[in-house]
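okay, predicted coordinates and the sequence, questions at the end:
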Amino acid sequence: MSPALHLAASNATTEHRPLIITLFAAFVVGTLFITVWAGRQTKDAADFYAGGRQFTGFQNGLAISGDYMSAASFLGIAGAIALFGYDGFLYSIGFLVAWLVALLLVAEPLRNSGRYTMGDVLAYRMRQRPVRTAAGVSTIVVSIFYLLAQMAGAGILVSLLLGITSDGGKIAIVALVGLLMIVYVTIGGMKGTTWVQMVKAVLLIAGTLLITFLVLWKFNFNISDLLGEAAKNSEVGQKGNPDAFLEPGLKYGVDGMTKLDFISLGIALVLGTAGLPHILIRFYTVPTAKAARKSVNWAIGIIGAFYLMTIALGFGAAAIVGPAEIKASNPAGNTAAPLLALHIGGVDSAWGAILLAVISAVAFATILAVVAGLTLASSSSFAHDIYANVIRRGQATEKEEVRAARWATVFIGIVSIALGALARDLNVAGLVALAFAVAASANLPTILYSLFWKRFTTQGALWSIYGGLASSVFLVLFSPVVSGSPSAMFPSVDFAWFPLSNPGLISIPLGFLLGWLGSILTKEKPDEGKYAELEVKSLTGIGAH
């Protein structure tokens, strides 16, 4: 840790530690109060899974924003821009453009066709048990991948604030986040989670707006000066080539392989949102398909404004904090935004400590809200798809189903804590991009084929889900993300033979191909009557829950 960073951490965590702890405690207590209140309103499975379908388009749009603007957005993208300039901002573009796919292809038909989970749509005209099993497995795997990023972000963030440097301390923080996540979901269900996400979205936008204003004020609202200072202070700028920081090619496009890596990343980001389980279940919390469409419109506006402000966060961190201090705190750049808050207020001042505490509390709120949404999606899928419809063959009562969801929450929380401890030093934006790739490979092809292709069959669905899931996870395991590089999950070993950091370029087309191939090679005849029913239901909303 550099002397400057050590001094900053010392000031923030010693002199002003009571303030930091108070802000964190206030948020945790406040959200726990909301969760308990919502838990008392949760009477049946519709309340637990879908919040009673009582949220308006604006409320759900705000909650979707809270679900989507995760640790990857606030911590990972700011760090990626601070270290890689133009190439880092590509994450923001990909995450935002992805919503057009969700709006145009998925939101309204999914709301009309399903009840609680993605499995409801996939199993509508297929054999129930195998398809629901596959949907449940895919949902849980994608959610755990996404949870890795949030857990890693939590460990990094609180470690910076409280001056914790030991691995044991960081693992304890990850465990604390996991425990809070379990409490939120088991007690509050969808109602509690949605209200926590709405509060978090407001806090995040307000905190980001404050830092953006202060950064622009420092540069007299001249964005050109901000970008110029960021380029000059960047690593390439210090070596005499500042223009490279503002041009493509610093991370992607260096050679043929990094160009392919960028294409793979772009495909995963743009297509992944429409397959993310915790986003898909949000469409069931509104009363009508029109409200679902309206909620996506609100989400696009809110998320778009936020990603525009990541320019100020990332380039502001590069200009004011500098890459050396950011990397000394966290090599992947995840602490760029909190350090920017500290520096913009003054490293040795109370204002700096206050801003650091506020922004870090907002980031912590972000993490807690997103992990709650992810855990709810995976536990709901286990209880509704696997337990109720596969294990109990549709004979489980609503009470038994909700109880199974709560036990699943505990198990998924434990798994997430264990894996999050291993991933604590990786860039959270990169980890989320992996989750997007897995979602786009396993879930999106099956959803689109189910909604829009008459000849799609059960075998096609199984091949698409399991093939896309297995190929994406397999390629990640043997990629530079897991081993073979200093920034890998296991840097001391090297079993990476797949050269790309993101598997989307291979696994996403493979998921679509397997869905088509499985359908045309099967002897099973598609139920055209069921497809006609699904088509009418998805496009008109007739018979929707």
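All right, it came through fine.

from here on, contacts and neighbour counts on C-alpha atoms
Fine.

can you map out the strands along the chain?
Assigned strands in the chain: none (criterion: DSSP state E).

longest helix in it, please.
The residue-count maximum for a helix in the chain (DSSP state H) belongs to helix 128-162.

and residue 184, how far from residue 153?
19 Å (Cα to Cα, to the nearest Å).

between those two, which one's more packed in?
For residue 184 versus residue 153, neighbours defined as other Cα atoms under 10 Å are more numerous around residue 153 (33 against 30).

how far does the longest helix of the chain sit from the chain's center?
Helix 128-162 has its C-alpha centroid displaced from the chain centroid by 9 Å (Cα atoms, centre = their mean, to the nearest Å).

how about stretch 351-359?
Distance of stretch 351-359 from the chain centroid (Cα atoms, centre = their mean) equals 25 Å.

try stretch 182-194
With Cα atoms, centre = their mean, you get 18 Å for stretch 182-194.

next: stretch 473-482.
Stretch 473-482 has its C-alpha centroid displaced from the chain centroid by 19 Å (Cα atoms, centre = their mean).

another structure for you, compare them:
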Amino acid sequence: MAANPVLNISIFGVFVLITLVIVYRVSSIGTATDYFAAGGRFSGAQNGIALSGDFLSAASFLGIAGAIAIHGYDGFLYSIGFLVAWLVNLLLVAELLRNTGRFTMGDVLSFRMRQRPVRAAAAVSTLVISFVYMIAQMAGAGGLVALLLDVHSAGGQALVIAVVGLVMVVYVLVGGMKGTTWVQIIKASMLMLCAVLMTLFLMGKFGFSMTSLMQHAAEKNPLGVRIFAPGAQYGKDELTKLDFVSLSLALVLGVAGLPHVLMRFYTVPNARQARRSVVWATCTMAVFYLCTLVIGYGAGAVNGTDVIRSAPGGENSAAPLLAYRVGGTVLLGIVAAIAFATILAVVAGLTLTAAASFAHDLYANVVKHGEVDPDSEVRVARVTALVVGAASIVGGILVNGQNIAFLVALAFAFAASANLSTLLFSLFWKRFNTTGTLWGIYGGLGSCLVLVIFSPVVSGSPESILPHVDFAWFPLSNPGLVSIPISFLCGCIGTFLGDAEEDPGRAAEMEVRSLTGIGSR
């Protein structure tokens, strides 16, 4: 592929420059509320588009398109899982969370519990999930630049990942939540426009016949017509089928536990706007994921699976390769810039969430017992952003080359295992107590971490992070099927082993506040 490095870098540089100017102009960090929640001044429509920008990561744009091009229907299951998951947020989480908390998930979990241990557990959970999610985005950055600049050396890709991480940290340090939100709104609009235009170009190329497009995709795929039915990737044997069930469970339940998604509900003024945010985000993403179906099969039809697999970045290169074949170096440069923007915006949101949780939950409420001035809290958050950024750069270098959608699915498993059970129990179970909260968070997080470490993801197969060693004894690639029930079970056991309801008054206050919004800011 005759990539034009100067053009690609120029387009990306222009985007970074424009967004940095916007971030600087809109930033008004006067208080902790401004830095962490943008003062709660975004409308439901604005926040919904920003939510889609926060959520439509490199996994959606690069990973899913590649998975559909290579594996067909089984790749599209990622899109279905990601989209259906938002119903859980709409029906169970968004409104109640907005009414109960202020900045972070720790606000909700600690509302009627003992503050210090619960906030510490919530912060640990947020930092781990954000880190796992971020390294997937960083891996996407490395693969994308390897394709665009024809960088095959590990050192060159590592340098690119480091540059992306540094730019992302600048967004967070300069603009806080308000600046990051505007970056995500711009990025979501660009991504949607790009996906729709690529879909229209592809349909036009095949005479606006989806049948023709899919027939060509089957002809250039070794799987043939099997790419139109379930099972090409997850139907080989009973174990792969079980792995698919585990993956689906993580995708559908994970969104409601993702810290950077939950934190977005605090950027709107009330619960009604929080509900509108989810509706806007769901509609936006429904259009996008339908486009991924056409883009994925189209990439396979135009390029063929052998070309995609052999390109730098592997499966993740399907969409950029397609852009090059359809529109030449200019469209490739535009798609590359949008993919970069996608990675930057998502990682910036994750970094801000991790920094907010550490500063607000650990520093302000655990270390300082709630007696801290807003300036100190914001300062600690900025230092945390630097540390988290550095850690994500190292992690991204280690997992470079893995399918991004698969890596993000692991983050979803962590989110569903550590956070979902405790959130639902806190909001809907009066008997739930501090012991149950701690058992649920640490039990789910710990079991998920152990199962991933001893799974084929880390060792035991050629696609593993450590392919030359084998200490895998857990057979599933995604641990959600085991770790999610463990978290719910641990929450129940811990509740019954711990003290009875610690503060009936706080439990009643939380119920009224979550359902009506009375008392929320």
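Arrived safely. Everything numeric in this text was worked out from a predicted model, so none of it was measured.

drop the TM-score for these two in here.
The TM-score (TM-score structural alignment, normalised by the length of structure 2) is 0.99; 521 aligned residues with a Cα RMSD of 0.9 Å.

the longest helix of structure 1 aligns to what range in structure 2?
Counting by TM-score structural alignment, helix 128-162 of structure 1 pairs with residues 115-149 of structure 2.

ok, average deviation of the matching stretch from structure 1?
On superposition with structure 1, the average gap between stretch 115-149 of structure 2 and its aligned counterparts reaches 0.4 Å (mean Cα distance after the TM-score superposition for structure 1).

how about the helices in the stretch 51-200 of structure 2?
For the stretch 51-200 of structure 2, the helices defined by DSSP state H, counting those that start in this stretch occupy 58, 64-71, 73-88, 94-100, 105-109, 115-149, 154-205.

out of those, which gets nearest to residue 6 of structure 2?
helix 115-149 (8.8 Å; Cα to Cα).

so which bits of the closest one are buried?
Residues 115-149 are the ones in helix 115-149 of structure 2 that count as buried (16 or more other Cα atoms under 10 Å).

most tightly packed of the helices of the stretch 51-200 of structure 2?
Burial of those is given as mean neighbour count (mean count of other Cα atoms under 10 Å); helix 64-71 ranks first at a mean of 31.

quick one: that one to helix 73-88, angle?
Relative orientation of helix 64-71 of structure 2 versus helix 73-88 (axes from the mean of the first three to the mean of the last three Cα atoms, to 10 degrees): 140 degrees.

what residues are up against residue 92 of structure 1?
73, 77, 307, 310 (Cα atoms under 8 Å, 6 or more residues apart in numbering).

give the aligned equivalent of it in structure 2.
With TM-score structural alignment as the criterion, residue 92 of structure 1 matches residue 79.

mind checking how far its match is from residue 200 of structure 2?
19 Å.

same question for residue 19 of structure 2.
Distance of residue 19 of structure 2 to residue 200 of structure 2, given as Cα to Cα: 27 Å.

count of neighbours near whatever residue of structure 2 lines up with residue 263 of structure 1?
Matched by TM-score structural alignment, residue 263 of structure 1 corresponds to residue 245 in structure 2. Residue 245 of structure 2 has 16 neighbours, counted by other Cα under 10 Å.

quick check: chain neighbours aside, which residue is closest to residue 245 of structure 2?
Leaving aside its chain neighbours, residue 245 of structure 2 sits nearest to residue 481 (7.1 Å; criterion: Cα to Cα, 6 or more residues apart in numbering).

quick one, what contacts that neighbour?
Residue 481 of structure 2 touches 245, 246, 247, 249, 250, counting by Cα under 8 Å, 6+ apart.

ok, the aligned partner of it in structure 1 to residue 88 of structure 1 distance?
In structure 1, the residue matched to residue 481 of structure 2 (TM-score structural alignment) is residue 505. Counting by Cα to Cα, the gap from residue 505 of structure 1 to residue 88 of structure 1 is 19 Å.

cool, residue 72 of structure 1 as well?
Distance, residue 72 of structure 1 to residue 88 of structure 1, by Cα to Cα: 12 Å.

coming back round to it: ok, the match of residue 92 of structure 1 to residue 287 of structure 2 distance?
Applying Cα to Cα to residue 79 of structure 2 and residue 287 of structure 2 gives a distance of 11 Å.

likewise residue 26 of structure 2?
29 Å.

which residue in structure 1 lines up with residue 6 of structure 2?
Match for residue 6 of structure 2 (TM-score structural alignment): residue 18.

that match: how many residues sit nearby?
Neighbour count of residue 18 of structure 1, defined by other Cα under 10 Å: 12.

in contact with it, which residues?
Per Cα under 8 Å, 6+ apart, neighbours of residue 18 of structure 1: none.

cool, and residue 223 of structure 1?
So residue 223 of structure 1 contacts residue 216 (Cα under 8 Å, 6+ apart).

corresponding residue for it in structure 2?
Under TM-score structural alignment, residue 223 of structure 1 pairs with residue 210 in structure 2.

could you measure from that match over to residue 202 of structure 2?
Counting by Cα to Cα, the gap from residue 210 of structure 2 to residue 202 of structure 2 is 9 Å.

what of residue 128 of structure 2?
Separation of residue 128 of structure 2 from residue 202 of structure 2 (Cα to Cα) stands at 39 Å.

and residue 94 of structure 2, by the same measure?
37 Å.

now do residue 166 of structure 2
35 Å.

next: residue 53 of structure 2.
Using Cα to Cα, residue 53 of structure 2 is found at 24 Å from residue 202 of structure 2.

residue 31 of structure 2 too?
Note on residue 31 of structure 2: its distance to residue 202 of structure 2, by Cα to Cα, is 48 Å.

can you check residue 362 of structure 2 too?
Using Cα to Cα, one obtains 50 Å as the distance from residue 362 of structure 2 to residue 202 of structure 2.

can you name the residues that contact the aligned partner of residue 234 of structure 2 in structure 1?
Using TM-score structural alignment, the partner of residue 234 of structure 2 in structure 1 is residue 252. By Cα under 8 Å, 6+ apart, the residues touching residue 252 of structure 1 are 87, 258, 259, 261, 262.

surely the third one touches residue 253?
Yes. The pair residue 259 of structure 1 and residue 253 qualifies as a contact (Cα atoms under 8 Å) at a distance of 4.5 Å.

quick one: map residue 414 of structure 1 onto structure 2.
Here residue 414 of structure 1 is matched to residue 390 in structure 2, going by TM-score structural alignment.

the closest residue to its match other than its chain neighbours: what's it in contact with?
With Cα to Cα, 6+ apart as the criterion, residue 390 of structure 2 has its nearest non-adjacent residue at 7.3 Å, and that residue is residue 165. Listed by Cα under 8 Å, 6+ apart, the contact set of residue 165 of structure 2 reads 138, 344, 389, 390, 392, 393.
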